[in-house]
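S.K.: Only the shape, not the letters, is given here:
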């Protein structure tokens, strides 16, 4: 059993995204554009439906369909901006966790809990200079870097265990 201390930082997330080819979030301008188009289409549809239900175009502001499209776009972008603003995650907090690598799998432990990921759950391994990234079938991941272990020999032994159990 090889033991180390993992402390992830923001660069580790970028390493994992590159290693596993996972898409990053849509840029803000792209999200706003998509929300605007979807909102305009929805607003146009609702305005057209209201006009049909009222048996003809409303005369208060003339043809209401362009106004409905505009209102739908404004509401959709506003709702999207509010949602994106609320969902913004802060930076990764450096929380140390103990990692134990053995014949059964990889055990991660913090003061609040622990998990054991047995070797059969791992579905992908990416080996790069300076790190090894492992992904499970439920999209959990473990990143192992030499800095997480007490010595270069411990890191090499951890990599041997990974290779022996997950080729």
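M.R.: Sure thing, it's come through. This structure is a prediction, so every number in the text was calculated from the model and none was measured.
S.K.: only C-alpha atoms for contact and neighbour calcs from this point on.
M.R.: Fine.
S.K.: Check which helices and strands the host helix or strand of residue 106 is in contact with.
M.R.: According to DSSP states H and E, residue 106 maps onto strand 105-110. In terms of contacts (3 or more CA pairs under 8 Å, 6 or more residues apart in numbering; DSSP states H and E), strand 105-110 is packed against strand 97-101, strand 113-118.
S.K.: now for these, which one comes closest to residue 159?
M.R.: strand 97-101 (9.2 Å; CA to CA).
S.K.: Comparison target, given below:
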């Protein structure tokens, strides 16, 4: 099966597709609640979800300015700045001089931060593998293929999702 091009998403969905979208949104909402519960429990063990998101994003971006990191994770720069300060203090991120502007600094994941991410990912992968061990291999392969496709489409469509799903701020005319 060939994946449709992202442009194919632009058409208005049919009622059956809206129903499918509702089912998927409900499933994702349930998954989100489970992930939030998981994150809350992990944070009690010293593994803060926001720290992991920042580390993974920074590792993917490479050495970056704080503002670029905030944009990449769709967050407020002041929030990211506070979170980064904690990661620097913990030795997971370091500040480096920006070769293009000596007044600015770049953030980079340290070797310790990389090891922490690798260890966390290995533990998570093993746990997920145990969870789906009873699945038929072909079913699991197909699920992973479709889920990866969904994630690409989600990332591409994320700015539109944010615009369409965010409630208007009071400053935007809501009384």
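M.R.: On my side now, so go ahead. Because the structure is a prediction, the values reported are computed rather than measured.
S.K.: TM-score for these two?
M.R.: Here the TM-score for the pair of chains, by TM-score structural alignment, normalised by the length of structure 1, is 0.20; 56 aligned residues with a CA RMSD of 5.0 Å.
S.K.: before we move on, back to that, ok, and which of the helices and strands packed on strand 105-110 of structure 1 has the densest surroundings?
M.R.: Comparing these by mean neighbour count (mean count of other CA atoms under 10 Å), strand 97-101 comes out on top with a mean of 19.
S.K.: Could you pull out the helices in structure 1 for me?
M.R.: 10-20, 28-53, 65-87, 152-165 (DSSP state H).
S.K.: buried set for the first one?
M.R.: Think helix 10-20 of structure 1. 12, 15-16, 19-20 (16 or more other CA atoms under 10 Å).
S.K.: And the residues you listed, which is closest to residue 46 of structure 1?
M.R.: residue 20 (41.6 Å).
S.K.: Relative to residue 164 of structure 2, how far out is the residue positioned nearest the centre of structure 2?
M.R.: Nearest residue to the geometric centre of structure 2 (CA atoms, centre = their mean): residue 53, 6.2 Å. For residue 53 of structure 2, the distance to residue 164 of structure 2 equals 24 Å [CA to CA, to the nearest Å].
S.K.: and residue 6 of structure 1, how many neighbours?
M.R.: 22 (other CA atoms under 10 Å).
S.K.: can you list the buried residues of helix 10-20 of structure 1 in a markdown table and add distance to residue 65 of structure 1?
M.R.: Shown next, in a markdown table, are the buried residues of helix 10-20 of structure 1 (distance: CA to CA, whole Å):
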| residue | distance to residue 65 of structure 1 |
| --- | --- |
| 12 | 49 |
| 15 | 48 |
| 16 | 46 |
| 19 | 48 |
| 20 | 45 |
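S.K.: For the residues you listed, name the two members farthest from one another.
M.R.: Pairwise over the buried residues of helix 10-20 of structure 1, using CA to CA, the maximum falls at 12 and 20, 12.2 Å.
S.K.: Work out for me the element the nearest residue to residue 72 of structure 2 once chain neighbours are set aside sits within.
M.R.: Nearest-residue entry for residue 72 of structure 2: residue 57, 7.3 Å, with adjacent residues in sequence omitted and distances by CA to CA, 6 or more residues apart in numbering. Using DSSP H and E, residue 57 of structure 2 sits in helix 49-61.
S.K.: Give me the contact list for the very next helix or strand once past that helix.
M.R.: Sequence-wise, the next helix or strand downstream of helix 49-61 of structure 2 (DSSP H and E) is helix 66-72. Helix 66-72 of structure 2 is contacted by residues 54, 57-58, 61, 76-77, 80-81, 106-107 when judged by CA atoms under 8 Å, 6 or more residues apart in numbering.
S.K.: Going by neighbour count, list what's buried in helix 66-72 of structure 2.
M.R.: Buried, per 16+ other CA under 10 Å, within helix 66-72 of structure 2: 66, 68-70.
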